[in-house]
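1. Show me how the following folds:
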Amino acid sequence: MEVLGVDACGKQGWVGIRLADGAYAGSLVDVRLDALIGRAGGVAVIAVDMPLGLVEKGWRAADLGARALLRERRSTVFLVAPRPAWLESEFTAAGDRCQELTGQRLSRQAWALAPKLLEARACRLADDRIHEVHPELSFRALADGTPPAYAKKTWRGQHLRRSLLAGAGLVLPDELGEADRVPTDDVLDATAAAWSAHRIALGTAGRIPEVPELDAEGRAVEIRY
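-> As a prediction, the model looks like this:
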């Protein structure tokens, strides 16, 4: 059984880590998510670290629940604005729309996700294999419910995350091929996403919230891990 975990990686686009029966089986990098997914072939599940389901009003229950679970790492979860805000063409208008629908303005960090968020949503609407994940929730699950103690861009944080993956039998080689040119934290996040994709395929993955909201297309607004 093959699965794919995907993380956004700046100007390089997207990085994917493929697993076969839970073990590392290669990496892919592409500027377009649909192209990367196409190159991955017939994987059973695709887990993407990007908000996919959007509500019409208020903050997503998935983000609020994830923040509560991650405690000291709660800042790694952006509050995702309702769908109408993402339909605006510029930040000020999106902020005004978000204020109207949630009572708070959209952050610039969240708005910076807009191009990739919309790209990932388009892929999800066309492919039922795609699920939303958040790597910090995956690492929390790998650590038996303890959120990572160190940020993912630090030396200790990266060592901890690689060790957690190895402890689950997911050992990353020193040479990754295409992903050799991708920042380490993005590789680790994509690998954690792949670990969650494997759990989704097995039917053992967790979800937040337990009873998901539904988006305008009737799909679950949830984060799997």
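2. rest of the way, CA atoms for contacts and neighbours
-> Noted.
3. ok, G5 to R161 distance?
-> The spacing between G5 and R161, counted by CA to CA, to the nearest Å, is 15 Å.
4. Likewise for W155?
-> Separation of W155 from R161 (CA to CA): 10 Å.
5. before we move on, what about R129?
-> Taking CA to CA as the criterion, R129 is separated from R161 by 26 Å.
6. Compare the two (neighbour count), which wins?
-> With other CA atoms under 10 Å as the criterion, R129 and R161 differ in neighbour count, and R161 comes out ahead with 26 against 18.
7. so what's that one up against?
-> For R161, the residues meeting the contact criterion (CA atoms under 8 Å, 6 or more residues apart in numbering) are 139, 148, 152, 188.
8. Next, the second sequence, to be compared with the first:
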Amino acid sequence: MSHASPTWIAGVDACTSGWFIVLEEIHTGVHRHRIVDHAAALLHLPEQPAYLGIDMIIGLPDAARSGGRACDRAARTLLGWPRSSSIFSPPCRSALQANTYDDASAQNRRSHSDSVGLTKQAFNLFPKIRALDQALSPAAQQRVREVHPECSFYVLNGNTALAASKHTDEGRTHRIHLLEEAGFTDLDSALHAYARAQASADDILDAHAACYTARRMHAGTAERLPEAEPVPVDATGLRMEIWR
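-> Take a look at the predicted model:
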């Protein structure tokens, strides 16, 4: 009897010590998890995942407009308040080169008449955004795609945004339940395998949610935000989209 060759998909979230990865083998449902140090390593995983959903900004606008990219606005509309607050707008491309928060925020404001500043959360992610931006190409984006965990949990929850924040006990318990129902039965071992200084529980749960969306990409059931064609692209040709 012939056996299908292994087909892996993956979900990724940034963590303190690098990038937390959850891998799933499509035919068997076997899961693996690990941390890699550098964004470039995501494109050269030994499993060679067919799809990789990553919770990080891909595609940077030339000008920072109110509400961010079209995909950011669509994701906020999908989630509604209060989960929409988890979608923050990315910096404009020129601001990404700034070394201080004040300089980055000033460049962001100068990029468009909307005069949009920059959150500290976005600035703190600059090293990860830069590294992924440098590693990716439009061709690589065929399989490496931006996701947002709250949009993934929206689908897991029957196309309904979760009521409780992931930072609460109620919210974390609900997210664990949804992931376990979706087949991530070894979630508990992943949550206990890493020191908090390496990856937080939120990072681990979000990576699993991203893996679920990568599973949907492989099945052809994942949906893209924004839905309208053509998809906006940035100055380097990267599509600015969020998959769920």
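9. Tell me the residue in structure 1 that is farthest from the middle.
-> Of all residues in structure 1, E100 sits farthest from the chain's C-alpha centroid, using CA atoms, centre = their mean; the distance is 26.8 Å.
10. host element of that one?
-> Using DSSP states H and E, the element containing E100 of structure 1 is helix 91-102.
11. State which helix of structure 2 is the longest.
-> helix 201-219 (DSSP state H).
12. mean deviation of the helix or strand following it from structure 1?
-> Using DSSP H and E, the helix or strand that directly follows helix 201-219 of structure 2 along the chain is strand 224-225. Strand 224-225 of structure 2, aligned to structure 1 and superposed, deviates on average by 0.9 Å (mean CA distance after the TM-score superposition for structure 1).
13. can you pull out the strands in structure 1?
-> Counting by DSSP state E, the segments of structure 1 that form strands are 2-8, 14-20, 23-30, 45-49, 130-132, 207-214, 220-224.
14. Which of the contacts of R161 of structure 1 fall within helices?
-> In this view, the contacts of R161 of structure 1 that belong to helices under DSSP H are 139, 188.
15. and the helix holding E100 of structure 1, what does it pack onto?
-> Applying 3 or more CA pairs under 8 Å, 6 or more residues apart in numbering; DSSP states H and E, one finds that helix 91-102 of structure 1 contacts helix 83-86.
16. Could you tell me where the helix it packs on falls in structure 2?
-> Taken onto structure 2 by TM-score structural alignment, helix 83-86 of structure 1 occupies residues 93-96 there.
17. Tell me how far stretch 124-135 of structure 1 lies from the chain's centre.
-> In this view, stretch 124-135 of structure 1 has its centroid 9 Å away from the chain centroid, taken as CA atoms, centre = their mean, to the nearest Å.
18. which ones are touching the residue positioned nearest the centre of structure 1?
-> With the centre of structure 1 defined as its mean C-alpha position, the nearest residue by CA atoms, centre = their mean is D49, 1.2 Å away. Contact analysis of D49 of structure 1 by CA under 8 Å, 6+ apart lists 6-8, 132-135, 189-190, 193.
19. Where neighbours are concerned, which of the contacts of R161 of structure 1 has the most?
-> Neighbour counts for those (other CA under 10 Å) peak at F139, which has 26 neighbours.
20. Aligned counterpart of the residue nearest to the centre of structure 1 in structure 2, please.
-> The pairwise alignment with structure 2 assigns D49 of structure 1 to D55, based on TM-score structural alignment.
21. before we move on, what about C9 of structure 1?
-> Across the alignment, which pairs residues by TM-score structural alignment, C9 of structure 1 is matched by C15 of structure 2.
22. neighbours around its match, how many?
-> The tally of other residues near C15 of structure 2 (other CA under 10 Å) stands at 23.
23. Now do it against R224 of structure 2, distance only.
-> Between C15 of structure 2 and R224 of structure 2 the distance is 25 Å, computed by CA to CA.
24. Equivalent analysis for S17 of structure 2, please.
-> If you measure S17 of structure 2 against R224 of structure 2 using CA to CA, the figure is 29 Å.
25. of those two, who's got more company?
-> Between S17 of structure 2 and R224, counting by other CA under 10 Å, R224 is the more crowded of the two (18 against 14).
26. which ones are touching the more buried one?
-> Residues in contact with R224 of structure 2, defined by CA under 8 Å, 6+ apart, are 241-244.
27. Please name the nearest non-neighbouring residue to G5 of structure 1.
-> Once its chain neighbours are removed from consideration, G5 of structure 1 has its nearest residue in A194; the separation is 3.6 Å (CA to CA, 6 or more residues apart in numbering).
28. same question but for E56 of structure 1, I mixed them up
-> Beyond its immediate neighbours in the sequence, the residue positioned closest to E56 of structure 1 (CA to CA, 6+ apart) is P82, lying 5.0 Å away.
29. returning to what we had before: pick out the most distant pair among the contacts of R161 of structure 1.
-> In the contacts of R161 of structure 1, the most distant members under the criterion CA to CA are P148 and L188, with 12.9 Å between them.
30. Please work out how many residues are found near W19 of structure 2.
-> Applying other CA under 10 Å, we find 24 residues neighbouring W19 of structure 2.
31. Next one: it from R69 of structure 2, what distance?
-> Between W19 of structure 2 and R69 of structure 2 the distance is 24 Å, computed by CA to CA.
32. how many neighbours does P84 of structure 1 have?
-> Residues contacting P84 of structure 1 under the criterion other CA under 10 Å number 15.
33. Contact partners for R239 of structure 2?
-> When the contact criterion is CA under 8 Å, 6+ apart, the partners of R239 of structure 2 are 58-59, 138, 141, 231-233.
34. out of those residues, which ones does structure 1 keep as well?
-> Using both residues aligned by TM-score structural alignment, their matches' CA atoms under 8 Å as the contact test, the members of these still in contact in structure 1 are 59, 231-233.
35. one step back: what are the contacting residues of the match of helix 83-86 of structure 1?
-> Surrounding stretch 93-96 of structure 2, the residues in contact under the criterion CA under 8 Å, 6+ apart are 60-63, 103-105, 107-108, 126, 130.
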